[in-house]
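S.K.: Sequence and predicted structure, then a few things I'm wondering about:
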Amino acid sequence: MTTLLISDLHLHAGAPEIAEGFLAYLERQARHAGALYILGDFFEAWIGDDYQGAFETRILEALAQLTQGGTRLYFMHGNRDFLIGDGFAQATGATLLPDPSIVDLDGERVLLMHGDSLCTRDEAYMKFRAMARDPQWQAQILALPVEQRLELAKNLRSQSGEANSNKAEDIMDVTPDEVIATMATHGVRTLIHGHTHRPAVHELEVDGEVARRMVLGDWQPNQGWEIRAEDGGGLELRRFAL
């Protein structure tokens, strides 16, 4: 049975090519898989399960059709869609995963993360992450009227873009020591994450053993990224045309 892992689609109505490519991906690839894992930043922004425009509704309906067809769906929050909750899970048939989570892929214990918690050199972002993942802060945001939440999401995206444009490239990447410490703590030799938009397979050493960090890429109008796990066939990072 095939397991698929994707992340960082940043879906929104202003990028119809990526949305249409994803819907085609569900029909052509995901519906034939045993499971699909989405490791965060699935949407460019999510202001709460109580708000769904026509675009969001179409995506959720497609995910529901996927799970109704027998494909298991797992979702992990990213830094863009951390307000996804039980309403999303109920509407789509998805299982919400904590970050990090350990799963079995092709007989191996594999650590799954969104990846942002590994970027510890970006101190400003880590402060924001701690606030944004706080249940009390989230409850305060969700209590705001929809119009205010939409404006807040717009402002946060703008501030994030401005801040990132002034940061050194290495600050926005993972901290190598944090990666090794995290893998050692969880006793794994394979880590899969997204967030950094730097798709690659990195070899490293954890507790004297060979290990690997597999990084999913972000989707563009002409291409997507996945990790495909086949029973007996290992794990493969793949780029494909949308």
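M.R.: Okay, I see it. Numbering: from 1, shown residues only.
S.K.: alpha carbons only for contacts and neighbour counts from here, please
M.R.: Will do.
S.K.: and the most centrally placed residue in the chain, helix, strand or coil?
M.R.: Taking C-alpha atoms, centre = their mean, the centroid of the chain lies closest to residue 40, which sits 1.9 Å from it. The three-state label given to residue 40 by DSSP: H, G, I helix; E, B strand; the rest coil is coil.
S.K.: Contact partners for it?
M.R.: 7, 8, 75, 76, 77, 78, 79, 80, 81, 114, 194, 195 (C-alpha atoms under 8 Å, 6 or more residues apart in numbering).
S.K.: Check residue 197 too.
M.R.: 8, 215, 216, 217, 218.
S.K.: Try it again at 10 Å.
M.R.: By C-alpha atoms under 10 Å, 6 or more residues apart in numbering, residue 197 lies in contact with 7, 8, 173, 215, 216, 217, 218, 219.
S.K.: how about these, which pair is most distant?
M.R.: The distance between the two most remote of the contacts of residue 197 (C-alpha to C-alpha) is 17.9 Å, for 173 and 219.
S.K.: returning to that earlier point: just curious, which of the contacts of residue 40 is nearest to residue 141?
M.R.: Using C-alpha to C-alpha, the contacts of residue 40 come closest to residue 141 at residue 81, 13.1 Å.
S.K.: Not counting sequence-adjacent ones, nearest residue to that closest one?
M.R.: Leaving out its chain neighbours, the residue that sits closest to residue 81 by C-alpha to C-alpha, 6 or more residues apart in numbering is residue 46, at 5.0 Å.
S.K.: and that neighbour, how many neighbours?
M.R.: Residue 46 is flanked by 21 other residues according to other C-alpha atoms under 10 Å.
S.K.: Use this one as the comparison:
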Amino acid sequence: MRYLFISDLHLEAKRPDITRAFLQCLRDQARGVDELYILGDFFEVWLGDDAIDELGRQVTDALAALSDQGVRVYVMHGNRDFLLGRAFCRQAKCTLLRDPSIVDLNGEPVLLMHGDSLCTDDLDYMRMRKWLRNPLSRFTLRNLPLRTRQKIGRKLRDESQSRTRLKAADITDVNLGEVAQVMRNEGVRTLIHGHTHRPARHELVIDGEPSQRIVLGDWDQAGWYLLVDDEGYHLESFALNTTDSSGTL
């Protein structure tokens, strides 16, 4: 079987180049795969399924069309789109995936995460994440007037960008001890995640066993995807104005 993984597209109306690249990716890279996994921060911001706009409809239509072709589509919450809900999934004909989740990829159990929960050195963010991911907080946010949600969304995004610029790079990256502990607890040798915008394949040794952590790239200067097939794991990038591969790790 063939599996495709993407994350951190941060789709928004002011970046139509990323939307075009995503739609092209569905036509090209997703052709012939059995399953597509979107591991969070699919949208730059998602204010609730009742606030779906033209971009949202375009994306849900494209995912639904892919599903109709026989590709199973899975979406995981990120820190920007944690309000994605059942209505979105119905329209996109996709399944909402719990973070973290273990899936079987050609006989190997593989751990999938968005990745933000691994950044335990960023104490400010972890406190904010705990509040935002609380079911009561999400219920409250979903039921606020749309205009209020828009204001809160802009405020959270601006504050997040400001804080990230001021923090050292190692603070906003994953904690390697946390990575090892999570993989040990889940009994896996492969972890796939996004969030950090640091695409790479990291060879690890956990409890004497060879392991790996694969980080998906963000779609800004280039698009990124991970293809998993019988031959292994292929992390690739491509220019946003074309689907020609421009690099492989």
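M.R.: On my side now, so go ahead. Note that the structure is a prediction, hence the values are computed from the model and not measured.
S.K.: related to what we said a few turns ago, would you mind giving the contacts of residue 40 of the first structure as CSV with secondary structure, neighbour count and distance to residue 60 of the first structure added?
M.R.: Formatted as CSV, the contacts of residue 40 of the first structure follow (DSSP: H, G, I helix; E, B strand; the rest coil; neighbours: other C-alpha atoms under 10 Å; distance: C-alpha to C-alpha, whole Å):
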residue, secondary structure, neighbour count, distance to residue 60 of the first structure
7, coil, 30, 16
8, coil, 28, 17
75, strand, 22, 12
76, strand, 24, 15
77, coil, 23, 16
78, coil, 28, 17
79, coil, 23, 19
80, coil, 22, 17
81, coil, 19, 14
114, coil, 27, 21
194, coil, 26, 22
195, coil, 28, 22
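S.K.: residues in contact with the longest helix along the second structure?
M.R.: As assigned by DSSP state H, the longest helix anywhere in the second structure is helix 146-166. Residues outside helix 146-166 of the second structure that contact it (C-alpha under 10 Å, 6+ apart): 44-48, 50-51, 80, 122, 124-125, 128, 141-144, 171-172.
S.K.: at 7 Å instead, please
M.R.: Here helix 146-166 of the second structure makes contact (C-alpha atoms under 7 Å, 6 or more residues apart in numbering) with 47, 141.
S.K.: May I see the buried residues of it?
M.R.: Residues 149, 150, 153 are the ones in helix 146-166 of the second structure that count as buried (16 or more other C-alpha atoms under 10 Å).
S.K.: Tell me the first helix or strand C-terminal of that helix.
M.R.: Sequence order places helix 169-172 as the next helix or strand after helix 146-166 of the second structure, per DSSP states H and E.
S.K.: quick one on the thing from earlier: ok, the contacts of residue 40 of the first structure vs residue 183 of the first structure, which is closest?
M.R.: Taking C-alpha to C-alpha as the measure, residue 114 is the one of the contacts of residue 40 of the first structure closest to residue 183 of the first structure, at 14.0 Å.
S.K.: what separates the closest one from residue 217 of the first structure, distance-wise?
M.R.: 12 Å (C-alpha to C-alpha, to the nearest Å).
S.K.: For those two, list the residues in contact with both.
M.R.: Joint contacts of residue 114 of the first structure and residue 217 (C-alpha under 7 Å, 6+ apart) are residue 194.
S.K.: what about the residue nearest to residue 109 of the first structure when sequence neighbours are not counted, neighbour count?
M.R.: Closest residue to residue 109 of the first structure apart from its sequence neighbours, by C-alpha to C-alpha, 6+ apart: residue 103 at 5.7 Å. For residue 103 of the first structure, the neighbour count with other C-alpha under 10 Å is 11.
S.K.: Let me see the ranges of the helices in the first structure.
M.R.: Using DSSP H, helices in the first structure cover 16-28, 54-68, 86-92, 123-132, 135-142, 146-165, 176-186.
S.K.: what about the ones you listed, which gets the closest to residue 241 of the first structure?
M.R.: Nearest of the helices of the first structure (C-alpha to C-alpha): helix 16-28, 8.7 Å.
S.K.: ok, how many other residues are close to residue 210 of the second structure?
M.R.: 11.
S.K.: which residue sits closest to it in space, ignoring its chain neighbours?
M.R.: residue 204 (5.9 Å).
S.K.: This completes my enquiry, with thanks.
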